[in-house]
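Student: Give me coordinates for this.
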Amino acid sequence: MSSIIVFLLGITWVQAQSPHGPSFEVDCGACHNSNGWDINIDTFQYNHDTLSFRLEGIHLVTDCKECHASLVFDQAPSDCASCHNDIHNMTVGNDCVRCHTPQSWLVDNIPELHEENGFPLIGIHGNLSCVDCHISETNQRFDRLGNDCINCHMQDYLNTTAPNHQEIGYSAENCMDCHDLFSSAWEDAVIRHFFFPLTLGHNTQECQECHLTAKYSDTSPECVSCHLTDFNNTTEPDHQAGFFPMDCTLCHTTDPGWMPAGFPDHDNEFFPIYSGKHKGEWDSCIDCHTNSNDFSSFSCIDCHAHNNQSKVNNQHDEVNNFVYQSSACYSCHPTGEAD
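Tutor: Model prediction:
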C-alpha cells in the first residue's frame, strides 16, 4: 500500500514540475522523445486551432519563441499590442484588426476606414498619399485632422490672391461652393454663379473677363458695367444719338449672344411688329426707322405703297385734318390695321 502511495505522489510531483505549467495537458511524447528534450522545429506540429488564438497568415511562419517568451505557453498574451509596438502612437486607437489582418500588415481598406470616419476619399482626395494629409516626423502618426476643408486648406485659402478670398470675404467653411472634388485640381474652380447666371453669351469660365480686380464683389451686375464701350461704339443704330436706354436687356439677350438684337416689347409699348399685319413684313429696324441716329422717328410712307401722295390724299378726302406724313398714319392706325 505504501508503495502505491509513493508512486502516485511521484506522478503528482512530476506533473507539478512540468515547465509548461499545470494547464498544458498534452502528452510529453507529442513533442519530446526518450532521446532528448530538444524539438525539431522543422518537423514539429501542434494544432493551434484548438486554442483561442488560431495561427493564420504571417503568424503561421512566426517562430514560437517570438510569442512564447517562457515555457509556460498559456502566459503568451493574445492582444496585438503585447507583441507589436504601436508605431502610430495611439493616433488610431488600439484595435489593430480594424486596419490590419494576419495575411498582411499592409492596410488595404483605407477608403472604407475614411468613409466610416465621415471623410470619403472621393475625387481628387482618392489620389493622395496618406502623408499628404497626415504629416508627422515618422509618417506613421495618423492624428484625426477634422473633416472640414479648412482643416487642411487654411493656408491655401489665406494665400489665394486671384481672387483674394479674405478681402472678398469668401467663407472659409464653404469651399465646396466653388471647388469640385472631382476636378483635376483645386484651381479648376466650379463657378456656381446663381446670382448672375453664366449661360449662353455669358458662358465664360474666365473670371477675369468680368472681375478686373481681386475683389470680385465690387463687380456690378448692370450690363453697362461691362458693355458701356460696346454701347458707345455702336453706330447701326447709333445708341447714343438715338438716346437708347442703357438697359440692354430691352433689345439684347444672351441667346445665342448679343446679336441679333430685338425689341420684344415693341408690340405693347409702341407698335405691333411681331404680330398683326406687320408680322414678317420687315427685316431690320431701319426698314421703318430710317434715321439710325433717332429711333424715335419712323416712316410709314417709305415702306407702304403710299409713296404716291396724290393717290393717298384722294383716298383720305373724307378724313378731317388728314396730313400726308408718317406721324399722321400712326395717329389713325396705331395697331397697323386699315380701319
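
Student: CA only for contacts and neighbour counts going forward, please
Tutor: OK.

Student: can you give me the helices for the stretch 151-300 of the chain?
Tutor: 165-168, 224-233, 266-269 (DSSP state H, counting those that start in this stretch).

Student: Turn those helices into a markdown table, columns for mean neighbour count and distance to residue 95.
Tutor: Below are the helices of the stretch 151-300 of the chain laid out as a markdown table (neighbours: other Cα atoms under 10 Å; distance: least, Cα to Cα, whole Å):
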| stretch | mean neighbour count | distance to residue 95 |
| --- | --- | --- |
| helix 165-168 | 15 | 42 |
| helix 224-233 | 13 | 61 |
| helix 266-269 | 12 | 76 |
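
Student: now those in TSV, with distance to residue 88?
Tutor: Shown next, in TSV, are the helices of the stretch 151-300 of the chain (distance: least, Cα to Cα, whole Å):
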stretch	distance to residue 88
helix 165-168	36
helix 224-233	57
helix 266-269	75
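
Student: Out of those helices, which is closest to residue 58?
Tutor: helix 165-168 (51.9 Å; Cα to Cα).

Student: what residues does that closest one touch?
Tutor: If you take Cα atoms under 8 Å, 6 or more residues apart in numbering as the criterion, helix 165-168 is touched by 157-158, 171, 214-217.

Student: List buried residues within these.
Tutor: 157, 214-216 (16 or more other Cα atoms under 10 Å).

Student: Quick check: which element contains residue 24?
Tutor: Assigned by DSSP states H and E, residue 24 belongs to no helix or strand.

Student: Now do the contacts for it.
Tutor: 73-74.

Student: The structure of the following sequence is requested for comparison with the preceding one:
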Amino acid sequence: MDPSNTPSSTRRIAHPKAFAGLLVALLVACGLQLRGPDGPRQGWWDERGPVVPHDTFPADCSLCHVGKGWSTIRADFQFDHLAETGVELDGAHDGAQCLRCHNDRGPVQWYAAKGCSGCHQDPHLGRLGATCTECHDTFDWFPSGILADHQSTRFPLEGAHLATACASCHPAAEAGQFTGVSTRCESCHLEDALGAQSFDHVASGNLTSCEQCHQPTQWGGGTFVHNFFPLTGGHALSDCSACHTGGVFSGLSTNCFSCHADDFTGTDDPDHVAAGFSTSCDECHNIQSWEGAAFNHAFFPLTAGHSISDCSACHGSGTFAGLSTDCFSCHASDYAGAMDPNHVTAGFSTACDECHNTSTWEGANVDHSFFPLTAGHNLASCTACHSPGTFMGLSSDCFSCHASDYTGASDPNHVTAGFSTSCEECHNTSDWGDANIDHSFFPLTAGHNLSSCTACHSPGTFTGLSSDCFSCHASDYTGANDPNHIAAGYPTTCQACHNTSDWDDAVFNHDFPIKTGAHKNFSCTQCHTNPATYAVFSCIDCHEHNAVDTQKKHKPDEVPGYSYNSAACYSCHPNGKGD
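Tutor: Below you'll find the model as predicted:
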C-alpha cells in the first residue's frame, strides 16, 4: 500500500505520537533512501539522519512498517489528519501525496502560515489580492464565482457579455493577469459602429454612447430611446429616415408644424389658412391619425342638436373666429318665424335658451315657475290661457281667468252667497268642480257631512249664519214629544243631550238613576205625572205609602223635619233605594 495515495481522512494510528511514525512510513513508501558511508542504503539513518526527522515518532516501527525492509506499510494503517493535527484535508488536498507538504523544506508550520501563497505561486502578481479563496477553492484550481464577483464591479456582465471569454476583454487573462480596461462600449465595438449599414453612425455622429440604442443581449436591432418625443401611433415608424431626412438627427424641432406644414396649408375642409387656425396641430389632431381631427369646442359644447359632423353647417362662410355664442345669432329666423306662439307679437325674450334646449328646437319648455303649470293648468297649448297671444303682464290671480266660472256657479250661487273671489280658498288646480271649503269654524262631521250646501244654507244664505244648534234644529226641539221638550222645560242647548251622529240618540243627564236599579226603563210619565210640566214628579203615587205607616217609620226624634210629600222623599232618598 502506497501511503502517498491513501486518503488522509482514513489514515489513523493509535499511538499518541503516531505522527512521527507516519513520516517514516512516508519516506520509505515514497522511495526515499537513507545514505551511509558507502552510498545509498536502506536503513534507519546515516550520518545526516533521516530526510524527515523521526525524533518524535513512536519507537515501535511496526506501528507503520511490516517486513524486514521499511518500504512496506501496514495494510491496516490509518491516520485521521483532522483529529491528530487539527488541520482538515478537503478537496484536492485530500488526495495529495503526503510529501507534497511534509518534505525537507522544513517544518510545515513555516510555510503553512503563509496561507495559499506558501505552496502556490501567485500568477496574478498580487494585483488581485492575497485572498485566493475569493476565486479559488480546494477542489480544483479553476476559478469559481468569478462571474458573480464581476457583477459588483463597475461593469456587471449581462446578456452576451456573460458568454464572452475573459481574454476577449482582458488580453493577459490566460496568464492570470487581469488589468483594468475601459467600460466604454466603443472601446470594443468601434468597428461595429463604423461598419453599420442600416444606420450610418458616422454621418449621424453616433459613434459613442452605444447603450443609447443597443442592449448587451445582442448588437443588432438597436432601439433608440426616443422618450423626449414618444414614437407612438402614427409616429411609430420603422425607418428613422422618414423623419430624419438627410441623416440629420440632432437639432430637429418637436413642433408638429415643423413636419406638417404641408398638411396645414393643403387642408380645405375646413381651409386652415383662411380660417386662421392655430399652427399648434395638437389642439385638434392626434398622433393616431392626421384625419378625423377633433377640435376642442369646450367654449361652446357641441352636444345634441349642435353635434354636427360638418363644420360648415355653422361656419358656412368659412369664418371660424369671432363668431357669437348667443343662440339668437344663429336662430333669428327661427324666432321670427315661430307662430305657436308668435314670439314677435308676444314679445318673447331673444335669449332662446330660456325655453329651448340643444336637443330639439321644437317642444320648448318655458320656465313657468312663477305660476306652476300643474294638474288642470298643464295644458298643451299656450293659447288656452294666453289668448289672443298675450303673454306679458297677465295676472296670476285665479279670478282673472275664472270670473265666468265664478259668476256661472249655481250650486251654490257664488254671487248671491257673496263668496270670496279668492278661488283657491275652495278650489284646486286638479278639478274645478271638486271644491272643498274650509269649514273648520263649524266641522262638517257625521250628520253634518252633507253633499249639498243648500241643505243647511237655504235659500242660498252663506254668511251671517249662527253656529248654534237651535238655529237650525228649532223645529226638532218643538216637535219632540218623547219627552215633550217644551213641557219638560229642556234647555235649547241641543248638544247637552244630542250629538251630530244621530239626532234621536239623545243622552239626558238624569240626576235620579233611571238606567239602573228598580227605575230602569221607566217611562218619563210614570214619575212625571203632570204632562204639562216635567218639573213636577211624584214618589208617593208609586210606592203606595200611607201617611200613617210612613209616620211610624219617620219618628220626629229620628227624622227631624219629616213631611209626607214627594219632594221631601227625594231630598232624603236621591238614589231611589229607599234607605
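
Student: Please enumerate the strands of the second structure.
Tutor: Under the criterion DSSP state E, the second structure contains strands at 11-12, 34-36, 39-41, 78-79.

Student: Output the contacting helices and strands for the second one.
Tutor: If contacts are counted by 3 or more Cα pairs under 8 Å, 6 or more residues apart in numbering; DSSP states H and E, strand 34-36 of the second structure sits against strand 39-41.

Student: rewinding a little: now the strands of the second structure as CSV including mean neighbour count?
Tutor: Shown next, in CSV, are the strands of the second structure (neighbours: other Cα atoms under 10 Å):
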stretch, mean neighbour count
strand 11-12, 17
strand 34-36, 18
strand 39-41, 12
strand 78-79, 20
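
Student: Relative to residue 111 of the second structure, which of the ones you listed is closest?
Tutor: Distance to residue 111 of the second structure, taken as Cα to Cα, is lowest for strand 78-79 among the strands of the second structure, at 22.2 Å.

Student: What range does that closest one cover in the first structure?
Tutor: Under TM-score structural alignment, strand 78-79 of the second structure has no counterpart anywhere in the first structure.

Student: Which other helices and strands does that strand contact?
Tutor: So strand 78-79 of the second structure, by 3+ Cα pairs under 8 Å, 6+ apart, packs with strand 11-12.

Student: Relative to residue 306 of the second structure, how far out is the residue mapped onto residue 105 of the first structure from the second structure?
Tutor: Counting by TM-score structural alignment, residue 105 of the first structure corresponds to residue 361 in the second structure. Using Cα to Cα, to the nearest Å, one obtains 11 Å as the distance from residue 361 of the second structure to residue 306 of the second structure.

Student: Likewise for residue 577 of the second structure?
Tutor: Counting by Cα to Cα, the gap from residue 577 of the second structure to residue 306 of the second structure is 100 Å.

Student: And these two? Which one has more around it.
Tutor: Applying other Cα atoms under 10 Å to residue 577 of the second structure and residue 306 shows that residue 306 carries more neighbours, namely 14 against 10.

Student: What is the equivalent residue in the first structure for that one?
Tutor: Looking across to the first structure (by TM-score structural alignment), residue 306 of the second structure lines up with residue 59.

Student: which ones are touching that match?
Tutor: By Cα under 8 Å, 6+ apart, residue 59 of the first structure lies in contact with residue 102.

Student: excluding its backbone neighbours, what's nearest residue 108 of the first structure?
Tutor: In this structure, residue 108 of the first structure finds its nearest non-sequential neighbour in residue 99, 7.7 Å apart by Cα to Cα, 6 or more residues apart in numbering.

Student: Residue 539 is in contact with residue 529 of the second structure, correct?
Tutor: No. Counting by Cα atoms under 8 Å, residue 539 is not a contact partner of residue 529 of the second structure; they are 10.1 Å apart.

Student: Having no further points to raise, I will conclude here.
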